[in-house]
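Enquirer: Sequence first, then the predicted structure, then my questions.
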Amino acid sequence: MVATLSPLLRRAAAFGGGVALTLGTLLAVPTAAQASTDYGPAAWVPASTSNYTNASRESDYNINYVVIHTIQGSYSSAINWFQNPAAQVSAHYVVSKGGAVTQMVREADVAWHAGNWTYNTQSIGIEHEGYVEQDGWYTEAMYQASAAIVRSVTSKYGIPRDRAHIIGHNEVPGATHTDPGSRWNWTYFMQLVNGTTPPSWTQTVDNTTAGRFTASANWGTSSYSAQRYGADYRYANPQAVSDAAWYKFAVPATASYRVEVWYPAVAGYNTSTPYVVVTTGGNTTVQVNQQANGGKWVTLGTFTLAAGDYNAVGVSRWTSTSGYVIADAVKLTRV
């Protein structure tokens, strides 16, 4: 649990002092939230006064930047940590994967988040739940909630809505951090900030879609379950072999895509079927219980996919659990 917050500890050390995190403070219950007076949609849970500088911005400092961070942990862990007087670190806002927003430092005050005093005095810091190195944390709800905060503060303080002024923590001069990382979709985020949206796109590939589905002869064909998508579906015995069924998509642009799967749910089918998503950061595997939620679209998550015409999603046979693995239909939607 302590390791989960190590990037916050490193940020505190970069600010100017070492701290120790105890299990008791990590598990502390946050103060009951009130409404924020700076930004209506946010809850107000104040950080410890030991973790930021009282100020009167923009009288004493101009606010020129917004800095985007990733917590390397959970929404609640960041809220708890910023309330700990030993943390010596804070941010103005914290955003959850589900789009909830908590404000912890008033915009007029200086949060300790950038590891650079000049940038601390001139910026609004926004933390985002999740991990830089993992797919699936930067959700549509999070992008929308964060972009709404940025629209608010840029309007209020006259900050240009461009990448010179809305930056990642990794772009702060002297930064030793990598957040928000390559999985953060800057193109889409800035479109949301500026009120533009990417072109809509969705594509569905079924196991019968010509030229878009491939599977070896080890995969049988069945129409047993009425929960199937289309006329039939494919099935195979689980085995530790590289013999995936693949779905090919013509991905229009490198961007974020919601990946959904359809399968029939039958008692005796596999409870841990591995779906493989080919992302810009490498293959990501999501396990799905195919004994539940059949006959409808089930979301695997939102992932960054590269542009091109290629096998983007697969159903693997490589699982230790018993029961047929099922390959029926997959849908991608640009978000």
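Expert: Perfect, I can see it now. Numbers count the residues shown, from 1 in each chain.
Enquirer: For the rest of this, base every contact and every neighbour count on C-alpha atoms.
Expert: OK.
Enquirer: packing partners for the helix or strand residue 326 falls within?
Expert: Following DSSP states H and E, one finds residue 326 within strand 325-327. With contacts defined as 3 or more C-alpha pairs under 8 Å, 6 or more residues apart in numbering; DSSP states H and E, the packing partners of strand 325-327 are strand 233-236, strand 308-315.
Enquirer: Out of those, which is closest to residue 114?
Expert: strand 308-315 (36.5 Å; C-alpha to C-alpha).
Enquirer: Next, the buried residues of that closest one.
Expert: 311, 312, 313, 314, 315 (16 or more other C-alpha atoms under 10 Å).
Enquirer: Would you reformat the residues you listed as JSON lines and include distance to residue 94?
Expert: Shown next, in JSON lines, are the buried residues of strand 308-315 (distance: C-alpha to C-alpha, whole Å):
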{"residue": "311", "distance to residue 94": "36"}
{"residue": "312", "distance to residue 94": "32"}
{"residue": "313", "distance to residue 94": "32"}
{"residue": "314", "distance to residue 94": "35"}
{"residue": "315", "distance to residue 94": "36"}
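Enquirer: put this beside the first:
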Amino acid sequence: MSYTIDHSHDATAFTTGRQGHRIKYIVVHHWDDPAKHPTFEGTIRWFERGGNNTSAHYVAEAGRVAQLVADGDTAYHAGNWVKNLESIGIECNPRCSDADKATVAELIRDLQAKHGPLTILGHKDCTSTDCPGRYYPPTRVLAPWLSGGSGNAKPATTATAPSGDLNALADAVLRGDYGNGEERKRRLGSKYSAVQAIVNQRLGYGTAPASTGPNLNALADAVIRGDYGNGDERKRRLGANYKAVQALVNRKLGY
């Protein structure tokens, strides 16, 4: 391990345990706009004071990491309750130097060695935000270091989806090997639709709601489970039911 880890700080805002959910994701964040000159110590103090009822499991920069919430507990970082229950949040130095990226990637590798092939997301994959800034998309930005290298090698700009089993490709997508959005489409090519369908099924994403007689309460429960994604995806898939369902979701989550 090339970084030191500090366990002497505790976030105030978190929930003990994960309400029966298993950890599936790592969500990458940045502390704030670099122009505001945020610091490692200041970020830790923010979470220790309650940080606007937010928290993260880890705060990381070049050579050092602080753990503020235990892996087995739920930090308030993703802006999405189900993603909170199923993820580990890492707050990163927004300057995103090579040394910062090396430490963040090593921490991610260590967490995956401990918890299995967790999918790597950026905060903006979970809710509408500009975070994680320079780290997005994290699988591409961190690629040279996630592979265990020094970062001198450049990530490939093009890639061909490997031949063979679609389930193996779905496994690779869930590990974060194919990025997100347009990058994933480009790299999977003609196999994108079939592989994405398997990924969606494994993640429990549902289908669009019926156009007549919807059970809004059931739809709200499905949204909270993560079945309808976030942001524009949720709006598109819920259609005319979006506002009513979202209002129920907000009420259920106490927003």
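Expert: The structure has been received and is ready for your questions. Quantities reported herein were computed from a predicted structural model and do not represent experimental measurements.
Enquirer: any idea what sits nearest residue 134 of the second structure, other than its immediate chain neighbours?
Expert: residue 96 (6.4 Å; C-alpha to C-alpha, 6 or more residues apart in numbering).
Enquirer: in the stretch 101-250 of the second structure, which spans are helices?
Expert: Secondary structure of the stretch 101-250 of the second structure (DSSP state H, counting those that start in this stretch): helices at 138-141, 143-146, 166-175, 181-188, 192-203, 216-225, 231-238, 242-253.
Enquirer: between these, which one is nearest to residue 124 of the second structure?
Expert: It is, among those and with distance given as C-alpha to C-alpha, helix 231-238, at 9.5 Å.
Enquirer: Onto which residues of the first structure does the closest one map?
Expert: Counting by TM-score structural alignment, helix 231-238 of the second structure lines up with no residues of the first structure.
Enquirer: As a check, name the ranges of all strands in the second structure.
Expert: In the second structure, the strands defined using DSSP state E lie at 4-6, 14-15, 25-30, 58-61, 64-67, 74-75, 87-92, 119-122.
Enquirer: Let's have these in CSV, adding distance to residue 192 of the second structure and mean neighbour count.
Expert: Below are the strands of the second structure laid out as CSV (distance: least, C-alpha to C-alpha, whole Å; neighbours: other C-alpha atoms under 10 Å):
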stretch, distance to residue 192 of the second structure, mean neighbour count
strand 4-6, 39, 14
strand 14-15, 37, 18
strand 25-30, 21, 27
strand 58-61, 33, 26
strand 64-67, 36, 20
strand 74-75, 32, 30
strand 87-92, 25, 28
strand 119-122, 17, 24
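Enquirer: so can I have CSV of these showing distance to residue 81 of the second structure?
Expert: Formatted as CSV, the strands of the second structure follow (distance: least, C-alpha to C-alpha, whole Å):
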stretch, distance to residue 81 of the second structure
strand 4-6, 27
strand 14-15, 11
strand 25-30, 13
strand 58-61, 18
strand 64-67, 20
strand 74-75, 9
strand 87-92, 10
strand 119-122, 15
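Enquirer: of all those strands, which lies closest to residue 253 of the second structure?
Expert: strand 14-15 (13.7 Å).
Enquirer: Give the aligned range of the closest one in the first structure.
Expert: Going by TM-score structural alignment: strand 14-15 of the second structure matches residues 52-53.
Enquirer: same deal with stretch 167-181 of the second structure?
Expert: Going by TM-score structural alignment, stretch 167-181 of the second structure sits over no part of the first structure.
Enquirer: that older thread, nearest to residue 169 of the second structure, of the strands of the second structure?
Expert: Ranking the strands of the second structure by proximity to residue 169 of the second structure (C-alpha to C-alpha) places strand 119-122 first, at 13.3 Å.
Enquirer: Could you give the separation of that closest one from the chain centroid?
Expert: 4 Å (C-alpha atoms, centre = their mean, to the nearest Å).
Enquirer: which other helices and strands contact that strand?
Expert: Counting by 3+ C-alpha pairs under 8 Å, 6+ apart, strand 119-122 of the second structure packs on strand 25-30, helix 138-141, helix 166-175.
Enquirer: The same query, at a cut-off of 10 Å, please.
Expert: In terms of contacts (3 or more C-alpha pairs under 10 Å, 6 or more residues apart in numbering; DSSP states H and E), strand 119-122 of the second structure is packed against strand 25-30, strand 87-92, helix 98-115, helix 138-141, helix 166-175.
Enquirer: re the thing from before, counterpart of the strand holding residue 326 of the first structure in the second structure, which residues?
Expert: So strand 325-327 of the first structure is aligned with nothing, judged by TM-score structural alignment.
Enquirer: Now residue 94 of the first structure. Nearest residue, chain neighbours left out?
Expert: residue 127 (4.6 Å).
Enquirer: Now do the buried residues in stretch 179-192 of the first structure.
Expert: 179, 180, 181, 183, 184, 185, 186, 188, 189, 190, 192.
Enquirer: My guess is the fourth one contacts residue 256. True?
Expert: What that stands for is residue 183 of the first structure. Yes - the pair residue 183 of the first structure and residue 256 qualifies as a contact (C-alpha atoms under 10 Å) at a distance of 8.8 Å.
Enquirer: Give me the common contacts of those two.
Expert: By C-alpha atoms under 10 Å, 6 or more residues apart in numbering, residue 183 of the first structure and residue 256 have these common neighbours: 136, 138, 279, 303, 304, 305.
Enquirer: Looks to me like the fifth one is in a strand.
Expert: Yes - inclusion of residue 304 of the first structure in a strand is indicated when DSSP: H, G, I helix; E, B strand; the rest coil is applied.
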